[in-house]
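Give the three-dimensional model of this entry:
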Amino acid sequence: MGKYFGTDGFRGEANISLTSDHAYKVGRFLGWYYGELRRRNGGARTGGDFEVSWRGADENKPRIVIGKDTRRSSYMFEYALIAGMVASGADAYTMHVTTTPSVAYITRTDDFDCGVMITASHNPFYDNGIKVLNGDGGKMDEATIGLIEDYIDGHLEVFGQKYDELPFARKDQIGRAVDYMAGRNRYIGYLISLGVYSFRGMKVGLDCANGSSWSVAPAVFEALGAKVYAINTEPNGTNINRNAGSTHIQGLQKFVVDNKLDVGFAYDGDADRCLAVDEKGNVVDGDGILYIYGRYMKERGKLVSNTVVTTVMSNFGLYKAFDEIGIGYAKTSVGDKYVHEYMVKHGCRIGGEQSGHIIFMKYATTGDGILTSLKLMQVMMDRKKPLSELAAPLTIYPQTLINVRVKDKAEAQSDPEVQAKIGEIEARLEASDSGRVLVRESGTEPVIRVMVEAETEEEARTSAEDIAGLIRRKFGAEE
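Model (predicted):
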């Protein structure tokens, strides 16, 4: 991870650690950099031939598409990014309030040089972030992210030259801002086209988290025939994710049961993740979704390489369930970025995280919450079974996660006494094939995360407390 950009973009509190000046500089760099790449590539978009598809488009100007979520600060960052891009000679196409997956889709299908999504995903409204996508709709490569950071810090060196400042576009080379609401509408049409079955007769609850999905998800489900019961669809700039969506799913659980719905789906602020609720009010998380759809793919001969890609945070019970039905699995570091990289490298078709980031590689380049809910509906309609029955063979083991704030993460992690304690508990759980231990450093905080899974909640809790207590006593820092 870089100085500003983490695994999921440049994220921080608006006007504190992430400012409009940062956004302007990101826009300035992207507009100039992709213009320079075009100039050096004879006017072609990086990675392929460019065809002029828009009236009045200048094939030598880079084209960048921008979307945003419903946070109050998203407008500020949108305008700052646009200002930077057009000042550098790029045309900025604005999709306005939309989902991260829609920006990824339009970037890829409409031949944009790159895409930008303004969002802090599941974070509270006062945070925000800038996600940069490459021309294929995937996460931007680390080398380009490094150049953006270098420019922000004032010591950019690229193309064999040092730049104290980037040149401004002049006269007719100055870029323009183009309304591109049509892009969001085309994405909605794409999702509808993936509907294999009619949802007529199904009562579906949607928790839109007062975020990006409020103007997309209900329209898709209604078009496919479902009776839609949507909640948290009135964003006001400060209520995104507030007691709503996939991070506060209790509201949807009660809503599904009270209204006798067939199923419910909860999205986060930018709708790149989805959690489900069955007709009984039980949560089906990302692990459950990977199990249900991975098994569905295997039964139909569609699970290429017979591998589902997970992260190290997936539940022990998921792996036991996969073992029982003969499905292989891979484990990556935490972050859908790493899941996607593994899937691309090894040709896997499905992967994701416990948190609900699920990637269906045939249909998308990033986690897509609305697509995920459509795919779960497909299994329910095809197998003519409720979600509770589809998830029933999967036993999720109780899990305890304790975060310990420390003075030195590396020292705490490598300490011989800590490692001995971890080994002792691991050996006990492995001997009975009843759980596992994961102790890792946080990528963003001075914290060691201690996670234990076991057959009982008590065993998971006491084992995690044993390890966390030792780390806290030897290396703990004040909160």
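
Please count neighbours and contacts with C-alpha atoms only from this point.
Will do.

From what I see, I192 and A219 are in contact.
No: under the criterion of CA atoms under 8 Å, I192 makes no contact with A219, lying 9.0 Å away.

Surely R449 forms part of a helix?
No: when classified by DSSP: H, G, I helix; E, B strand; the rest coil, R449 is found to be strand rather than part of a helix.

part of a strand, is R242?
No: assessed by three-state DSSP, R242 does not belong to a strand; its assignment is coil.

Surely it and P124 touch.
Yes: with the criterion set as CA under 8 Å, R242 and P124 qualify as a contacting pair; they are 7.0 Å apart.

can you give me the strands in the stretch 151-300 of the chain?
Under the criterion DSSP state E, counting those that start in this stretch, strands of the stretch 151-300 of the chain are mapped to 156-158, 161-163, 177-179, 203-207, 227-231, 263-267, 274-277, 283-284.

just checking, what packs against the shortest one?
Going back to what we said before, that points to strand 283-284. Secondary structure elements in contact with strand 283-284, counted by 3 or more CA pairs under 8 Å, 6 or more residues apart in numbering; DSSP states H and E, are strand 274-277.

Equivalent analysis for the third one, please.
Counting contacts by 3+ CA pairs under 8 Å, 6+ apart, strand 177-179 is packed against strand 91-97.

so after the strand it packs on, what's the next helix or strand?
Using DSSP states H and E, the helix or strand that directly follows strand 91-97 along the chain is helix 100-109.

who's in contact with that following helix?
Outside of helix 100-109, the residues that reach it under the criterion CA atoms under 8 Å, 6 or more residues apart in numbering are 64-68, 95, 112-117, 133-138, 183-184, 187, 270-272, 364-368.

about what we covered before: and L376, which of the strands of the stretch 151-300 of the chain is closest to it?
The minimum distance between L376 and those falls on strand 274-277, with 8.8 Å, by CA to CA.

Any idea how far stretch 18-30 is from the middle of the chain?
The chain centre lies 22 Å from the centre of stretch 18-30; the measure is CA atoms, centre = their mean, to the nearest Å.

now do stretch 344-360
Here stretch 344-360 shows a centroid-to-chain-centroid distance of 11 Å under the convention CA atoms, centre = their mean.

Let's compare: structure for the following, please.
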Amino acid sequence: MVAFGTSGLRGLAVDLLAGPGYAHVCAFARHMLAGGSLAPGAKVLVGRDLRASSPELARQTIAALAQSGLTPVYCGVIPTPALALQALKLGAGAVMVTGSHIPADRNGLKFYRPDGEIAKADERAIAALARENAGSAAPSELPRLPPPDDEAVAAYLARYRTAFPQPVLQGKRVGVYRHSSVAADILVDLAGALGSEVVRLGESDGFVAVDTEAIDARTADRLKAWSRDHRLDAIISTDGDGDRPLLADETGRIVRGDALGLISARFLKADAVVTPVTSNPGIVGGDGFRLFRTKVGSPFVLEGMAAATAAGHRAIIGFEANGGLLIGSPIALPTAELEPLPTRDSVLPILCALTSAFGAGLELSALVAGLELPACASGRLENFSRDDSERLMTWLSEDEENVRTFLGGLGDLSGMDDTDGLQMTLSDGGSLHLRPSGNAPEMRCYASAQSEERTSALLAAGLERIRRFAQVPGLKTG
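Model (predicted):
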């Protein structure tokens, strides 16, 4: 199935390449032209990640844009935020060919208007237009991908070299986990420019799906081993398309994305912070900023940032639990003014954290400990059908007693929040949050408590119960 999720169009690569990918790009072009966001002949930037299916999907994308009367500009292998930044600068549209962090057999498309990411209303309109042309297919003969325009990557690098000119990493050893991240070379460049000795780690020949919100145990162990063996002060990386950061401290322990968001909010002196309900519940505002909570997905964060602007805030950022940072207003730094970049970015939160820690003479672990946030953990059940997700969530929503049955033995229920999925708060302050993924057939589970031991136990129990209850016919118990 090909469908819009929390961020962009997603589906199996074979399905996208069979016609729906081409049809959705044509629908995007038609929608942009009809609404006046783009004029005939207007430029639309096209970038891609390193998945095996991405070159072919990029060729189809370029053909669809050209057939629709627009001018595609191929930017090659590039981080999504770099493509979006250039599109904003040029007043152009953009299409990023990427499945982000999902498995290699899947892929997707992210669409941008000249003023930033498309909204949920745009998604609905594009999906409707694509259905009208459901039988259309890409031309059998597609042109080769042209030489890429490299201005977008250069502008992205210049943005952060200007904003962070001081060699705060002098004397530090920073590992760059390259895997198949489109941002690997950019991270090497920036870490070196900040004065660090860069150690390249884990480059991959094929695509590696790195979900920065749910790092698997093997990757976590590799990070710890690399940190120890190479005597590293930090490890930095991103997901596949470079819009979600990965940061590990000097022990190889991962710094959660929501902690990165809070560090960034303080560093950037934000007066409004927008983040989904899945971010750490210990983030409650203060530090000079007002907190806005939303559903999961960058379109909802963007809506929250618009609400913050309407409320009169002038230094607005958003972030997701995966660490992707959005800038909704100009942000003044001592060295430069950062222009708005209202799409998820991985590089800025990494630089904010490294500068905050090492600029103050701290280790990363000490900086994170100083946030005094509750312990959080997240996990997922892969290949968990949407039907099972729907049955489970419907059953839980029907009766509070069903929730108590699900929680049985984990603690007393003291509150619930159904903003996105179901968050169940326990009387000891711990919580479990269940949410079907919007991008893939997965069920996600988030846990929080005062101690890491309690958090790990809640997460393990939550995942086990999701699996067990979804297998019970009619979800009847006892």
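
picking up where we left off before, can you tell me which of the strands of the stretch 151-300 of structure 1 is nearest to L429 of structure 1?
Comparing the strands of the stretch 151-300 of structure 1 against L429 of structure 1 with CA to CA, the closest turns out to be strand 283-284 (25.2 Å).

number of nearby residues for K162 of structure 1?
12 (other CA atoms under 10 Å).

Next one: the nearest residue to it once chain neighbours are set aside from E149 of structure 1, what distance?
By the measure of CA to CA, 6 or more residues apart in numbering, the closest residue to K162 of structure 1 outside its immediate chain neighbours is L156, 5.8 Å from it. Between L156 of structure 1 and E149 of structure 1 the distance, using CA to CA, to the nearest Å, works out to 8 Å.

Quick check on the two: which one has the bigger neighbour count.
Neighbours were counted for L156 of structure 1 and for E149 using other CA under 10 Å; E149 has more, 22 against 19.

Just give me the match in structure 2 for the more buried one.
Under the alignment by TM-score structural alignment, E149 of structure 1 pairs with A127 in structure 2.

In contact with that match, which residues?
With contact taken as CA under 8 Å, 6+ apart, A127 of structure 2 is in contact with A3, H24, A27.

that's a strand at it, yeah?
No: remark: A127 of structure 2 does not belong to a strand; assigned using three-state DSSP, it is helix.

any idea how far it lies from G21 of structure 2?
According to CA to CA, A127 of structure 2 stands 11 Å off from G21 of structure 2.

L145 of structure 2 now?
With the distance defined as CA to CA, L145 of structure 2 ends up 17 Å from G21 of structure 2.

When the two are compared, which one has more neighbours?
Here L145 of structure 2 and G21 are set side by side on neighbour count (other CA under 10 Å), and the busier one is G21, at 30 against 14.

how near is that one to A134 of structure 2?
10 Å.

Give the aligned range of stretch 123-135 of structure 1 in structure 2.
Under TM-score structural alignment, the match for stretch 123-135 of structure 1 in structure 2 covers residues 102-114.

ok, which stretches of the stretch 1-150 of structure 2 are helices?
When assigned using DSSP state H, counting those that start in this stretch, the helices of the stretch 1-150 of structure 2 occupy the ranges 13-17, 20-35, 54-67, 80-90, 120-132.

Identify whichever of those helices lies nearest to I283 of structure 2.
For I283 of structure 2, the closest of those is helix 80-90, at 25.2 Å, according to CA to CA.

ok, average deviation of the closest one from structure 1?
Using mean CA distance after the TM-score superposition for structure 1, helix 80-90 of structure 2 ends up 0.6 Å from its aligned counterpart in structure 1, as a mean over the superposed pairs.

Find me the equivalent region of that helix in structure 1.
Under the criterion TM-score structural alignment, helix 80-90 of structure 2 matches residues 100-110.

circling back to that earlier point, can you turn the buried part of the contacts of helix 100-109 of structure 1 into a PyMOL selection?
Applying 16 or more other CA atoms under 10 Å to the contacts of helix 100-109 of structure 1 leaves a buried subset, and the PyMOL line that selects it is:
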select buried, resi 64+65+66+67+68+95+112+113+114+115+116+117+133+134+135+136+137+138+183+184+187+270+271+272+364+365+366+367+368
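
Strands - which of the contacts of helix 100-109 of structure 1 land there?
Using DSSP state E to define strands, the subset of the contacts of helix 100-109 of structure 1 located there is I64, V65, I66, G67, K68, M95, C114, G115, V116, M117, L133.

Tell me which stretches of the stretch 201-350 of structure 1 form helices.
Taking DSSP H, counting those that start in this stretch as the test, the helices found in the stretch 201-350 of structure 1 are 217-223, 250-258, 286-299, 316-325, 336-346.

In TSV: those helices, plus distance to V103 of structure 1.
Conversion of the helices of the stretch 201-350 of structure 1 to TSV gives the following (distance: least, CA to CA, whole Å):
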stretch	distance to V103 of structure 1
helix 217-223	15
helix 250-258	27
helix 286-299	22
helix 316-325	31
helix 336-346	16
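
Of all those helices, which one is nearest Q354 of structure 1?
Proximity to Q354 of structure 1 (CA to CA) singles out helix 286-299 among the helices of the stretch 201-350 of structure 1, at 4.1 Å.

So what touches the closest one?
For helix 286-299 of structure 1, the external contacting residues (CA under 8 Å, 6+ apart) are 274-275, 303, 306, 308, 314-315, 318, 321-322, 325, 327, 350-358, 375-376, 379, 390-391, 394.

and if we set it to 7 Å?
For helix 286-299 of structure 1, the surrounding residues in contact (CA atoms under 7 Å, 6 or more residues apart in numbering) are 275, 303, 308, 314-315, 318, 351-358, 390-391.

taking those residues one by one, which sit in strands?
Reading strands off the contacts of helix 286-299 of structure 1 with DSSP E, I get L275, V308, G351, G352, I358.
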